[in-house]
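**Q** The sequence and its predicted three-dimensional model are supplied below.
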Amino acid sequence: MDLAKAEMSTSSVSKGCFVFKPSAKKRKTLSLEDHFTDGCEGAENSEIRFKLCQDLWDTIKTNTEILQDELNRKILDSLLDFTRKCSSTRQHSDWASQMRASEIPTAALMLGVNVPDHDMTFQSLSDLLQQSVTPHVASVQAKECGALKHLMKRILERLIGTVVAVDDEEEEEAEQTSAQLHKSVNCSLSALCDWYNAKTKKSNTGTPGKKRSSPVRDDPQQPPVVIIFKDLEAFNPRVLQDFILICSRYIERLPLMFIFGIATSPSTIQHMLPHSVSSLLCIELFQSLSCTQHLATVIDKLILTHQFPFNLNSKVMQVLISIFLYHDFSVRNFIKGVQVQRGFCVLDPFFVDAFQICGKGTFCVVLVQLALLEHFHSQPLSVLCCKKKEALLNVTQLSQRDLEQIRQLPSFKRYVEKQEAQEQVNLFTDDTHLKEVCQKLIKNLHKYHKNYYPVLRCLHVLMSSLPRYPLGKQVRELHLICLEKNVSENEDYHSAMKLLKMLAKDQLIVLLQRCAEILQPVKSKRMKSALVQLEDLLVKFKQLDTVAAETPPVEDSITSPVKDLQKKTDLFQLQKTLLEMNESRRSKKLSPFEVLRNEALEFIDSLVKSHLSPPESQTLYEVCYFSSSATVRRHLNATPRISIQAALTNPYYYLQNDSLKTEDGTVSNAAPDICIAYKLHLECGRLINLYDWLEAYAIVVSAAEGKNPDSDNFGRVEEVKHARFIQAVSELEFLGFIKSTKQKTDHVARLTWGGC
């Protein structure tokens, strides 16, 4: 603004404070596409890659939600039937005959130790209950119910939908808060009973002038009141006991039902509740699928399919599975890991608010989502990681730079080495010819995936029927073996094929029929041809029974070597007879079943050798396989203490403030208080004198404020500095760098050896 205009705008009779809003343009908010293209390798096709990410993310997100519903459907349907049965029993005359009047129907839901998945299950359960059973559902967690009054308050607020007053002070505050909305309600179950009676009476009021044909207790319009305890083990046992005792007094007036979410064992109820309290509950146990069964389903539906063009390297898969099996057992976190491996996390709101919600989830998942966008973000050739039609179209739009990157791929170099000399020259010099060849290679890559997964499932069906599971019990174990090397060259594979030759006819027929069911829906020429051959083999097996029934059994000849052993003979004659028996066994003619069995196993072996080669053997596999296992391991195997020490030692790396730039090993006096306190505590021994620490901190802060070192006020401990120091020390104690000690009252003990 011009100075003259400023003076005119501020001219006034009275003195005052004038505020001028900056005339600069509003700060532009970066979109998801801007975040994706910022620093992106190969910016010329970044928009296409972003759109591919978006489309694929929408597809996998939809499939994930459907899969989760399928996994929880059985247990949720059982719980819904239980609530309906209890509600119907209470409303009819057989209530007293099936359970005592003081018993509260309770469902003990065993969900396993995969705690991060429980919220999603309870949310689905609440939605289904409200849709088909009762609108009165309240879910509570232990962290918000430390005392009985808090538990009662949370339940009443979520059922009634109004402010609940616990004591006189809260009642006054509640009246002020809800003056314009609702009247405050006292925190008691009698208030809930009054509300429920008014609610059901209003719902049961029929058409004016029409008499009711049945009493109120027979009316289905009296839905139960369901209370869900999400994490039963974390609740205070005394609070839970008192609440159950109170509820048992109101069970005749209020149709209460409990659902206990249990992560460990059903015996938790007996450990938390004495018999006098647990006898007031009519408990029925519900067991959900184990986390390993969930994992097997997730891998089967989301990974072992050619529907998604992007795939995971064996080492990356192994890291994700290890994290699942040895850390959190969370299917939800595993799915997020798979999603971010495929490069879709940038489009999920979870990625945008990653740091804001990292306290609610697993922090390593946040790191995966922030780190493993790398494939689509840093790999320009990921533009070919899409469905076949799109990929063939994108090949024609590749730039000169993209074609040079294709020529540098290891798999493409191996392909070129196998070609004739003139073809090699054309591939390295003629861009048009290279695009034509790339289209053919992309088609072959999609055919490979289309044939790989059906044959993998067929082989797993055969191998999982063998004792000790030579190639793994789960299909994911066989998949990892096939990703690493040719499974046909594996010693366990050869031993497994020998075991298959020992199967009975009925067992082998059943396994071959299951293989035919796997190949049936596959739309591939090779798989259709394989299905025809497999069906022919099954027909031949069935014809064996007909031939065996028509052919009479042939009796053994009396003059056989076995009969000769029954006669008296000398040692020479015995040796001669045994040699004849051995020769007869070697030259024994195979039965029709054995010939057909060998033919079937040879057919399976040919399928394995043709279609289960590792992905590294396919040309251009790099465009759709993420293989940076080192990046995965570095981000997933988090080291929080080292990260915190690095942040406290070098705050500029995180804050990006030029005033914080310093030489190595030093901290600017303008750094945050916790960084200054941390640096000073590194200069102390095992025990730190708090007063000396405070004085050193005050001197550093005074220098940051620009005070004269020779003045009397320099380094003086003022109230504000004292408070800032106390806060910094408290934060260091919370992070685990120091702790209070009983050796000296004015000292703290240091818990670290030094910097990072």
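**A** Alright, I've got the coordinates.
**Q** When you work out contacts or count neighbours from here on, use the C-alpha atoms and nothing else.
**A** Fine.
**Q** Which of the three states applies to residue 368?
**A** helix (DSSP: H, G, I helix; E, B strand; the rest coil).
**Q** For the chain, give the helix that spans the most residues.
**A** helix 46-91 (DSSP state H).
**Q** which secondary structure elements does that helix contact?
**A** When contacts are defined as 3 or more CA pairs under 8 Å, 6 or more residues apart in numbering; DSSP states H and E, helix 46-91 sits against helix 32-37, strand 104-110, helix 118-132, strand 281-287, helix 331-341, helix 374-378.
**Q** wait, which of the ones you listed is closest to residue 622?
**A** Across these, residue 622 has its closest neighbour in helix 374-378 (9.9 Å, CA to CA).
**Q** how about stretch 678-689: buried residues?
**A** By neighbour count on 16 or more other CA atoms under 10 Å, the buried set for stretch 678-689 is 678, 679, 680, 681, 687, 688, 689.
**Q** Dump those residues to JSON lines, plus secondary structure.
**A** Formatted as JSON lines, those follow (three-state DSSP):
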{"residue": "678", "secondary structure": "helix"}
{"residue": "679", "secondary structure": "helix"}
{"residue": "680", "secondary structure": "helix"}
{"residue": "681", "secondary structure": "helix"}
{"residue": "687", "secondary structure": "strand"}
{"residue": "688", "secondary structure": "strand"}
{"residue": "689", "secondary structure": "strand"}
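**Q** nearest residue to residue 481 other than its sequence neighbours?
**A** Sequence neighbours aside, residue 487 is the residue nearest to residue 481 in space, at 6.5 Å (criterion: CA to CA, 6 or more residues apart in numbering).
**Q** OK, contacts around that neighbour?
**A** The contact partners of residue 487, by CA atoms under 8 Å, 6 or more residues apart in numbering, come to 481, 493, 608, 612, 613.
**Q** any idea how far the longest helix of the chain is from the chain center?
**A** 14 Å (CA atoms, centre = their mean, to the nearest Å).
**Q** Identify the residues contacting whichever helix or strand comes after that helix?
**A** Helices and strands here follow DSSP states H and E; after helix 46-91, the next one along the chain is helix 95-98. Applying CA under 8 Å, 6+ apart, the external contacts of helix 95-98 come out as 89, 101.
**Q** Please apply the same query to stretch 725-738.
**A** 673, 674, 677, 678, 694, 697, 739, 748, 749, 750, 751, 752.
**Q** Tell me the buried residues in that stretch?
**A** Within stretch 725-738, the residues that count as buried by 16+ other CA under 10 Å are 725, 726, 728, 729, 731, 732, 733, 737, 738.
**Q** swap in stretch 314-324?
**A** For stretch 314-324, the neighbour count (16+ other CA under 10 Å) marks 314, 315, 316, 317, 318, 319, 320, 321, 323, 324 as buried.
**Q** adding another structure so you can compare the two:
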Amino acid sequence: MSTCSVSKGCFVFKPKSKKRKISSVADYFCEGNNDSEDSELRFNTSQSLWKRITSETEQLQEDLNKKLFDNLIRFLRKSHSDFKEKKTEWSCRMKANEIPAAALILGVNVTDHDLTFKSLSEVLQEDVTPFVVSLRSKECPGIKHLLQKLMAQLMGCHVDADSPEEEEYSKASTNRMCCSVSSLTDWYRNITKKKDASTLCKTQEILSKHWEPPPVVVIFKDMESFTTKVLQDFIIIISRCIHEFPLVFIFGIATSPMIIHKLLPHSVSSLLCIELFQSLSCKDHLSTVIDKLLLTSQFPFKLSEKVLQVLINIFLYHDFSVQNFIKGFQLSLLEHFYSQPLSVLCCDLQESRKRVKFLSHCQCENIRRLPSFRSFVENQESNTQRVLLTDDASLKEEAQALLQNLHTYHENYFPILRCLHAFTSSLPNYPLGKQIRELHCACLERKVWETEDYESAFQLVRMLAKDELIAILKKCVEIITSSSTKCLGSCIEKLEEYLDQFKNLEATDDQGETASSLKEIQKKTDLYRLQKTLLEMKESRRLKKLTKFEMLRFEVVDFIDSLVRSYLAPPETQTLYEVMYFSMAGTLREHLNAAPRVAIHTALNSPYFYLKNEALESDTGCISNTAPDICIAYKLHLECGRLINLVDWLEAFSTVVTAANQNFSEKDEMEEIIHARFIRAVSELEFLGFIKPTKQKTDHVARLTWGSC
């Protein structure tokens, strides 16, 4: 290549792009997996299933935010109408420098705030105004940078913060504008002015579907992190020109609305007209997500009790982030389809029955190796066992029936679970948990009716009042009716029959006998007769017969107990449950709940675990001379006490290293190289936090860890 140029220069010639042969995504999906059969189909199934789940979560997020966004738009509309009144009748204005501000309390789940603000910006830009600005504290260390970001997002042009303030708006054609409030007001006045010029046709078309005039909404995503001086200066500056264009602040707050008064003095906060808005609690949001994703038969993929508990514990004890919970759910889904060959059957019932017909002999053997299928075969007759273990066609027919049973199990499980939660969620001390996810975990773990909490809960249920019992029964009828399951049709009829009996039941008046006894007590009598009468009343209460209501109440409770025993068995009792349930809680915990200290210790103590070099494979406790220098130094430092003598440490290090390296031509050269390698290894250990210099002895370092990890 050559170039002809009068002047000297540097020319860069990019190489021609060579198309590399890229493997399919399914190949990456099955990479490292011994059983890669149907990998592409498994990957496609997981992707289509996740698309459905994503669509459901997005719709759920939109529904949950709808009420909050409607209230915010109502607040904006009110502020906008006040501005128009001040524009038309300025003589009877309220406060010319008062800025409407919405304090949006979002909670401590900071990682979810971005999604909320993104949805809020989209809603405002679609229905209210095209002028929506989102600011972060890290982008606005000073007032100059804040104005620069504000004007850049509003105008969509490069803003020079150091340009002279006298620059007119007409010079903005060169995509440069001064960073000042005066230029901002000039820009807003020109952009909203109705002109017939062709250059503003597109702008007027955009503004025509929004409010007139459109307000400017400034969102402070993390108000707590903004510098106090920056907020104060910006509010004071904007308050002086608020009469020229409608401006609204939205403060994103994670802690408490009192932070506004902590950051801003009264002289500044008095310039704001603040109204509070509370978003949905993150715990309520999680309950709704679990209800829509896990407690439904709509999606075939399920989580075991231990996996679900890992995700819930990370949520409750780490970040309160619903989005991280959903990402953990996605990771579980991918891990299940990656590690389980039979996950190809984890799809809708009709599709799974079709796929069973085309299973290979290897996949049939995978079915026979499932623990649940082994238990199923052991309970069959000998002839049936022989056929299922040898004939693939018979196995496929039986697998179709078992998948149908598993689908029916899920259709019946979730309605009965909700009914049981309706009975136990309002009991004192919540024996089976207040949230339905707690009850779900209890049912997944074991047979819930065999627990002490279940017994104590049903003892309290047997004491429910008539009004409470009728309300719960009506709720159960609604739950089962909305589930549209055919198997529970008889349950609906039975519950409606109980409701009719309660309605027709005449309240028995048990107070007559008590009243007559009280009359006898009130008669003139001595202490002996009074004591005798009270003992007789107590005995009669103990031996009295149950009323009709109490008998009917016991009958209802026994019926609910029979439903629980019939339909709330743990999934391990269902054959082929491994196809749909992900139970590798340890794998999920390793990915999501990292333990860096353990990982570093494993890497330094057993480098073969990560490097997979056979030369590093040695007996436990031995120090291999082929290991990296930092691993050798680390193992040697484990044999020392609190203070480590650097000279002794160097001699031990040199002894281990020279056992493999005998090719040095000169002894001095060997010592210099080993000394340099030792210094680097010690520096790396100090950087990782295992040792530190000490002033007690100049030739020693202090050990910061103790034990083997």
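**A** Received, thanks. What you see is a predicted model, and the numbers here were worked out from it, not measured in a lab.
**Q** Matching residue 337 of structure 1 against structure 2, which residue comes up?
**A** Using TM-score structural alignment, the partner of residue 337 of structure 1 in structure 2 is residue 328.
**Q** if I look at that match, how far off is residue 593 of structure 2?
**A** For residue 328 of structure 2, the distance to residue 593 of structure 2 equals 11 Å [CA to CA, to the nearest Å].
**Q** more crowded one of the two?
**A** Shown here are residue 328 of structure 2 and residue 593; by other CA atoms under 10 Å, residue 328 has more neighbours (22 against 14).
**Q** Check the secondary structure at the nearest residue to that one once chain neighbours are set aside for me.
**A** Nearest residue to residue 328 of structure 2, sequence neighbours excluded (CA to CA, 6+ apart): residue 311, at 6.7 Å. Secondary structure for residue 311 of structure 2, judged by three-state DSSP, is helix.
**Q** and residue 311 of structure 2, what pairs with it in structure 1?
**A** Aligned counterpart of residue 311 of structure 2 in structure 1: residue 320 (TM-score structural alignment).
**Q** Distance check, that match against residue 314 of structure 1.
**A** Distance of residue 320 of structure 1 to residue 314 of structure 1, given as CA to CA: 10 Å.
**Q** cool, and residue 472 of structure 1?
**A** Residue 472 of structure 1 is 15 Å from residue 314 of structure 1, by CA to CA.
**Q** again with residue 437 of structure 1
**A** Counting by CA to CA, the gap from residue 437 of structure 1 to residue 314 of structure 1 is 27 Å.
**Q** where along structure 2 do the strands fall?
**A** Shown for structure 2, the strands assigned by DSSP state E span residues 99-105, 132-135, 216-220, 247-253, 272-278, 302-303, 581-582, 643-645, 691-693, 700-703.
**Q** what about the first one, distance to the chain center?
**A** To tie it back to what came earlier, the one meant is strand 99-105 of structure 2. On CA atoms, centre = their mean, the centre of strand 99-105 of structure 2 falls 27 Å from that of its chain.
**Q** which part of structure 1 lines up with it?
**A** Alignment of strand 99-105 of structure 2 against structure 1: residues 104-110, by TM-score structural alignment.
**Q** What residue in structure 2 is paired with residue 455 of structure 1?
**A** Checking TM-score structural alignment: residue 455 of structure 1 goes with residue 416.
**Q** and the counterpart of residue 582 of structure 2 in structure 1, what does it touch?
**A** Structural alignment (TM-score structural alignment) places residue 582 of structure 2 against residue 626 in structure 1. By CA under 8 Å, 6+ apart, residue 626 of structure 1 lies in contact with 310, 311, 312, 313, 316, 341, 342, 375.
**Q** now do 10 Å
**A** Residues counted as contacts of residue 626 of structure 1 (CA atoms under 10 Å, 6 or more residues apart in numbering) are 310-317, 341-343, 372, 374-376, 379.
**Q** hang on, the earlier thing: need the residues touching each of residue 328 and residue 593 of structure 2.
**A** What both residue 328 of structure 2 and residue 593 touch, as defined by CA under 10 Å, 6+ apart, is the set 310, 311, 314.
**Q** Now do the helices in the stretch 401-550 of structure 2.
**A** Under the criterion DSSP state H, counting those that start in this stretch, the stretch 401-550 of structure 2 contains helices at 436-445, 452-461, 466-483, 489-504, 511-522, 527-543, 548-567.
**Q** Distance to residue 393 of structure 2 and mean neighbour count added to those, as CSV?
**A** Listed next are the helices of the stretch 401-550 of structure 2 as CSV, based on distance: least, CA to CA, whole Å; neighbours: other CA atoms under 10 Å:
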stretch, distance to residue 393 of structure 2, mean neighbour count
helix 436-445, 32, 20
helix 452-461, 44, 16
helix 466-483, 34, 16
helix 489-504, 34, 14
helix 511-522, 71, 12
helix 527-543, 65, 11
helix 548-567, 30, 16
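**Q** Out of those, the one nearest residue 238 of structure 2 is which?
**A** Checking these against residue 238 of structure 2 by CA to CA gives helix 436-445 as the closest, at 48.4 Å.
**Q** per the alignment, residue 28 of structure 2 corresponds to what in structure 1?
**A** Correspondence of residue 28 of structure 2 to structure 1, assessed by TM-score structural alignment: residue 35.
**Q** and its match, how many residues sit next to it?
**A** 11.
**Q** what's the answer for residue 692 of structure 1, then?
**A** Using other CA under 10 Å, residue 692 of structure 1 has 12 other residues around it.
**Q** who touches the aligned partner of residue 277 of structure 1 in structure 2 in this structure?
**A** Here residue 277 of structure 1 is matched to residue 268 in structure 2, going by TM-score structural alignment. By CA under 10 Å, 6+ apart, the contact set of residue 268 of structure 2 is 231, 232, 233, 234, 235, 236, 239, 261.
**Q** Give the equivalent position in structure 1 for the second one.
**A** Pointing back at residue 232 of structure 2 there. Residue 232 of structure 2 maps onto residue 241 in structure 1, by TM-score structural alignment.
**Q** Touching, its match and residue 279? I think so.
**A** No: taking contacts as CA atoms under 10 Å, residue 241 of structure 1 lies outside contact range of residue 279: 11.4 Å.
**Q** Tell me which of these two has more neighbours.
**A** Shown here are residue 241 of structure 1 and residue 279; by other CA under 10 Å, residue 241 has more neighbours (18 against 13).
**Q** Quick check: the gap between that one and residue 268 of structure 1.
**A** Distance check for residue 241 of structure 1 against residue 268 of structure 1: by CA to CA, it reads 13 Å.
**Q** same question, residue 337 of structure 1
**A** From residue 337 of structure 1 over to residue 268 of structure 1 (counting by CA to CA), the distance is 32 Å.
**Q** likewise residue 549 of structure 1?
**A** Per CA to CA, residue 549 of structure 1 is found 61 Å from residue 268 of structure 1.
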